[in-house]
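1. Sequence plus predicted model, see below.
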Amino acid sequence: MNTLFDKIWDKHVVQMIDDGPTQLYIDRLYCHEVTSPQAFDGMRARGLKCFRPDHIYCMPDHNTPTHDQDKP
């Protein structure tokens, strides 16, 4: 019996490489504010565009400090 993970994995396999990694199709991209801006700046500098921008989801992540919130 396949697990949920196995079922999702199997539905996204593009190609299985002999003695190598499995190539997967990633149908969603989740971004957060810490490293995503640098990645998009790098793409912009190289003249690259996002593939399927309607499948990119962004959310804040760990931006508010838990200590010293009164300090800039």
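-> All right, it came through fine.
2. Every contact and neighbour count from this point should use C-alpha atoms.
-> Noted.
3. can you give me the helices in this protein?
-> Shown for the chain, the helices assigned by DSSP state H span residues 4-12, 36-45.
4. between those, which gets nearest to residue 63?
-> Shortest distance between residue 63 and these, using C-alpha to C-alpha, is found for helix 36-45: 13.1 Å.
5. List the contacts of the closest one.
-> residue 49 (C-alpha atoms under 8 Å, 6 or more residues apart in numbering).
6. Kindly report the same for stretch 7-20.
-> Everything outside stretch 7-20 that qualifies as a contact, by C-alpha under 8 Å, 6+ apart, is 22-26.
7. structure B:
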Amino acid sequence: MSKTLFEKVWDSHIVDSVESGQEILYIDRHFIHEVTSPQAFDGIRRRGTGLFRKNRIVATADHNVPTKDQHLPIKDLLSKLQVDTLIQNCDDFDIELYG
């Protein structure tokens, strides 16, 4: 039986499987954004682990940027804080930020 594209991609990224049948995947590209990445960066800082293959991480602010009047500052304070935090985290961890 032929496989779906999803199944082919999944199967090509399996590293191992555990006794329960769950599979461990290798994530070769990691996309991050301004909304949930602050929690991840805080965890990395607390553990002091640093990043593995940070050149495989792509960061972009895509939730809080306006679709029109992009030349103007972000009006919503929480949105601005999230974008500014992403910029700072990318600078701190030397991650390329697009946008």
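-> Okay, I see it. Since the structure is predicted, the reported quantities are computational estimates derived from the model, not experimental observations.
8. Out of the contacts of stretch 7-20 of structure 1, which sit inside strands?
-> Using DSSP state E, 22-24 are the members of the contacts of stretch 7-20 of structure 1 that sit in strands.
9. circling back: so which of the helices of structure 1 is nearest residue 54 of structure 1?
-> Residue 54 of structure 1 sits nearest to helix 36-45 of all the helices of structure 1, at 15.2 Å, using C-alpha to C-alpha.
10. Mean per-residue distance, the closest one versus structure 2.
-> Once the two models are superposed, helix 36-45 of structure 1 sits on average 1.5 Å from its counterpart in structure 2 (mean C-alpha distance after the TM-score superposition for structure 1).
11. Residue 60 is in contact with residue 35 of structure 2, correct?
-> No. With contact defined as C-alpha atoms under 8 Å, residue 35 of structure 2 does not reach residue 60; the gap is 10.4 Å.
12. Reformat the helices of structure 1 as JSON lines; add distance to residue 72 of structure 1.
-> Rendered in JSON lines, the data for the helices of structure 1 read as follows (distance: least, C-alpha to C-alpha, whole Å):
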{"stretch": "helix 4-12", "distance to residue 72 of structure 1": "42"}
{"stretch": "helix 36-45", "distance to residue 72 of structure 1": "21"}
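13. Reformat these as TSV; add mean neighbour count and distance to residue 66 of structure 1.
-> Conversion of these to TSV gives the following (neighbours: other C-alpha atoms under 10 Å; distance: least, C-alpha to C-alpha, whole Å):
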stretch	mean neighbour count	distance to residue 66 of structure 1
helix 4-12	11	34
helix 36-45	12	22
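14. which stretches of structure 2 form strands?
-> Remark: strands assigned in structure 2 by DSSP E are 14-17, 23-25, 30-32, 57-60, 97-98.
15. Need the winner for burial among those strands.
-> Scoring the strands of structure 2 by mean neighbour count under mean count of other C-alpha atoms under 10 Å gives strand 57-60 as the most buried, with a mean of 18.
16. Thanks a lot, see you next time.
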